[in-house]
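In: let me see the structure of the following:
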Amino acid sequence: MSFLLYTVTEVIKGVPKTLAISIVAMVVGLAIGTLFAIIRVKRIPVLSQLIVIYNSFFRSTPLIVQLFLVYYGLPALILTLNSKLHLSINPDLFPPLVIAFIVFSFHAVAYLSEAIKGGLQSVDDAQIEAAQTVGLSKFNIYRRIVLPQAFGYALPNIENQYIMLLKGTSLAFAIQVTEIMAISHVIANEGYRFVAVYSVAAIFYWLLAAIFEFIFNKLEHKTTKHLQPTS
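Out: I've put the predicted structure just below:
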């Protein structure tokens, strides 16, 4: 019992970083992903094609490979720039947690832009035409009519993506971020109680996922009752 209590009190110390990575990635992903989705829907030349390539890369390559590429590649790139341009940038400028923020955000953008694009395409064009006839600007049409409904339609996919991000943070221990999985890994190796320790970690992920599923379900209940059913 004492070992179990020790494990719980230690593993809980990794919860803030686990939440920080997933929440930062979700916020950045929603912001940039919304912009990317609008560009895709508007079919803006060149930019739209570049976004397709971006999304394809980050959706088709393993997250841990992306983490390693940035974790090992960024210092190498800085050293190269220092050599070629006679700079003096510290290659350790980006600590592991910052790299996790960057990679998980890039990863989230690719998935969330597709989810929001689907939401945008679900908004009835007749509403946009009606708003134009009463003189609303394009900015206000998107701000007041299109985006609120698009997020409502996309909310189930956004929820799934956040849960995936939350679980995916367990890979951050591979680049020395001391989140839930990293702390569990250390305790398990020290005490050789692998099943017990990883069971505690699994319960923490389960509880966090359940909490956010509850929050998203409440949001979905509030938003969907104002949406028109899609055909």
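In: alpha carbons only for contacts and neighbour counts from here, please
Out: OK.
In: what helices or strands is the longest helix that the chain contains leaning on?
Out: Longest helix in the chain, counting residues (DSSP state H): helix 194-224. With contacts defined as 3 or more Cα pairs under 8 Å, 6 or more residues apart in numbering; DSSP states H and E, the secondary structure elements packing on helix 194-224 are helix 2-11, helix 147-168, helix 180-191.
In: OK, contacts around residue 30?
Out: Counting by Cα atoms under 8 Å, 6 or more residues apart in numbering, residue 30 touches 108-109, 112-113.
In: CSV for those residues, including distance to residue 153?
Out: What follows is those, written out as CSV (distance: Cα to Cα, whole Å):
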residue, distance to residue 153
108, 18
109, 18
112, 13
113, 13
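In: possible to save those as JSON lines with neighbour count?
Out: Listed next are the contacts of residue 30 as JSON lines, based on neighbours: other Cα atoms under 10 Å:
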{"residue": "108", "neighbour count": "29"}
{"residue": "109", "neighbour count": "29"}
{"residue": "112", "neighbour count": "27"}
{"residue": "113", "neighbour count": "26"}
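In: to check against the first, give me the structure of this:
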Amino acid sequence: MANFSLAFAIEKFPEVLKGVPLTLLVAVISMVLGTVIGLIIALCRIYKVPVLNKLGALYVSFVRGTPLLVQIYVVFYGTPLLIDILNKEWGWHLPFSEISPLGFALLAFTINSAAYQSEVIRGAIGTTDSGQMEAALSIGMSTSQGLLRIIAPQALVVALPNLGNIFINLIKGTSLAFAIKVIEIMAQAKIVAGDGYQYLEMYLDASLIYWVICWSCERLFAWLETRYSRHERRIAA
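Out: Have a look, this model is predicted:
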């Protein structure tokens, strides 16, 4: 068994850093798309939209009740099969062969993120006083205007801490994307480690990088929460 080599860990640290852009790309895009989808699901459940309300609840239950790695594999192996069925049965011409591992990863992480964000958004909207929406409607605002101008700013302050946790979990969760050949931080560490069979050193490098990224995100969301909380207090005053 090879001894631990600090020199190797330091020398190869820049190589592991090469996986950071892809890690952040997957996390950020999945978070943004997940926010949009999660908002739609949350509104469907809040306003009890027929059929969509039940489907949304089932979707959230399934995603929250299954491991992320399983979801990645289901998307990776199931999407081509679904597209093939649609092409044969419906006469569509969807080119699943052109989907890259990154595309599958983005899809899987977006699906996962949307489920969790929908619950956060639904809970945050639920904490606002329902009388505010009634007041908005009484002065001629539409429901969408009331949500956007009155409810959303308040709900955002409540949701930010949980949204921050979801984003941090997404960053850590991207370490599973190497299972479908996406070269993010963890995959890059494994590749570099294979050169000298110094796996512990590379895993420590990867751990340090994940820690710095997640700590930075914690600071960012804490700053955003403080800023928006002050903004809301000024408006209330």
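In: returning to that earlier point: read off where the longest helix of structure 1 ends up in structure 2.
Out: Using TM-score structural alignment, helix 194-224 of structure 1 corresponds to residues 199-229 of structure 2.
In: how near is residue 175 of structure 1 to residue 140 of structure 1?
Out: 43 Å (Cα to Cα, to the nearest Å).
In: next one: residue 91 of structure 1
Out: 44 Å.
In: cool, residue 167 of structure 1 as well?
Out: 37 Å.
In: quick one, which of these two is more surrounded?
Out: Counting neighbours by other Cα atoms under 10 Å for residue 167 of structure 1 and for residue 140 shows that residue 167 has the greater number, 17 against 14.
In: what's the match for that one in structure 2?
Out: If you follow residue 167 of structure 1 across to structure 2 using TM-score structural alignment, you land on residue 172.
In: skipping adjacent residues, who's closest to that match in space?
Out: In space, not counting the residues next to it along the chain, residue 172 of structure 2 is nearest to residue 210; the distance is 7.0 Å by Cα to Cα, 6 or more residues apart in numbering.
In: leaving out chain neighbours, which residue sits closest to residue 80 of structure 2?
Out: The shortest distance from residue 80 of structure 2 to any non-neighbouring residue, by Cα to Cα, 6+ apart, is to residue 96 (5.6 Å).
In: contacting residues around that neighbour?
Out: Per Cα under 8 Å, 6+ apart, neighbours of residue 96 of structure 2: 79-80, 83-84.
In: what does residue 171 of structure 2 give?
Out: Here residue 171 of structure 2 is in contact with 23-24, 27, 210, 214 (criterion: Cα under 8 Å, 6+ apart).
In: among these, name the buried ones.
Out: Listed as buried from the contacts of residue 171 of structure 2 are 23-24, 27, 210, 214; burial here means 16 or more other Cα atoms under 10 Å.
In: dump those residues to a markdown table, plus distance to residue 133 of structure 2.
Out: What follows is those, written out as a markdown table (distance: Cα to Cα, whole Å):
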| residue | distance to residue 133 of structure 2 |
| --- | --- |
| 23 | 40 |
| 24 | 37 |
| 27 | 33 |
| 210 | 42 |
| 214 | 36 |
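In: what's around the residue nearest to residue 188 of structure 1 when sequence neighbours are not counted, how many residues?
Out: Ranked by Cα to Cα, 6+ apart and with sequence neighbours excluded, the top spatial neighbour of residue 188 of structure 1 is residue 194, at 4.8 Å. By other Cα under 10 Å, the residues close to residue 194 of structure 1 number 15.
In: next one: the one 10 residues further on
Out: Neighbouring residues of residue 204 of structure 1 were enumerated by other Cα under 10 Å; the total is 17.
In: mind checking the SS state of residue 49 of structure 2?
Out: Under DSSP: H, G, I helix; E, B strand; the rest coil, the three-state class of residue 49 of structure 2 is coil.
In: how close does the aligned partner of it in structure 1 sit to residue 109 of structure 1?
Out: Under the alignment (TM-score structural alignment), residue 49 of structure 2 pairs with residue 44 of structure 1. Computed with Cα to Cα, the distance linking residue 44 of structure 1 and residue 109 of structure 1 is 18 Å.
In: let's verify the residue of structure 2 sitting at the aligned position of residue 128 of structure 1: helix, strand, or coil?
Out: In structure 2, residue 128 of structure 1 lines up with residue 133, judged by TM-score structural alignment. Classification of residue 133 of structure 2 using three-state DSSP returns helix.
In: skipping its backbone neighbours, what lies nearest residue 133 of structure 2 in space?
Out: Per Cα to Cα, 6+ apart, closest to residue 133 of structure 2 is residue 146, 6.0 Å.
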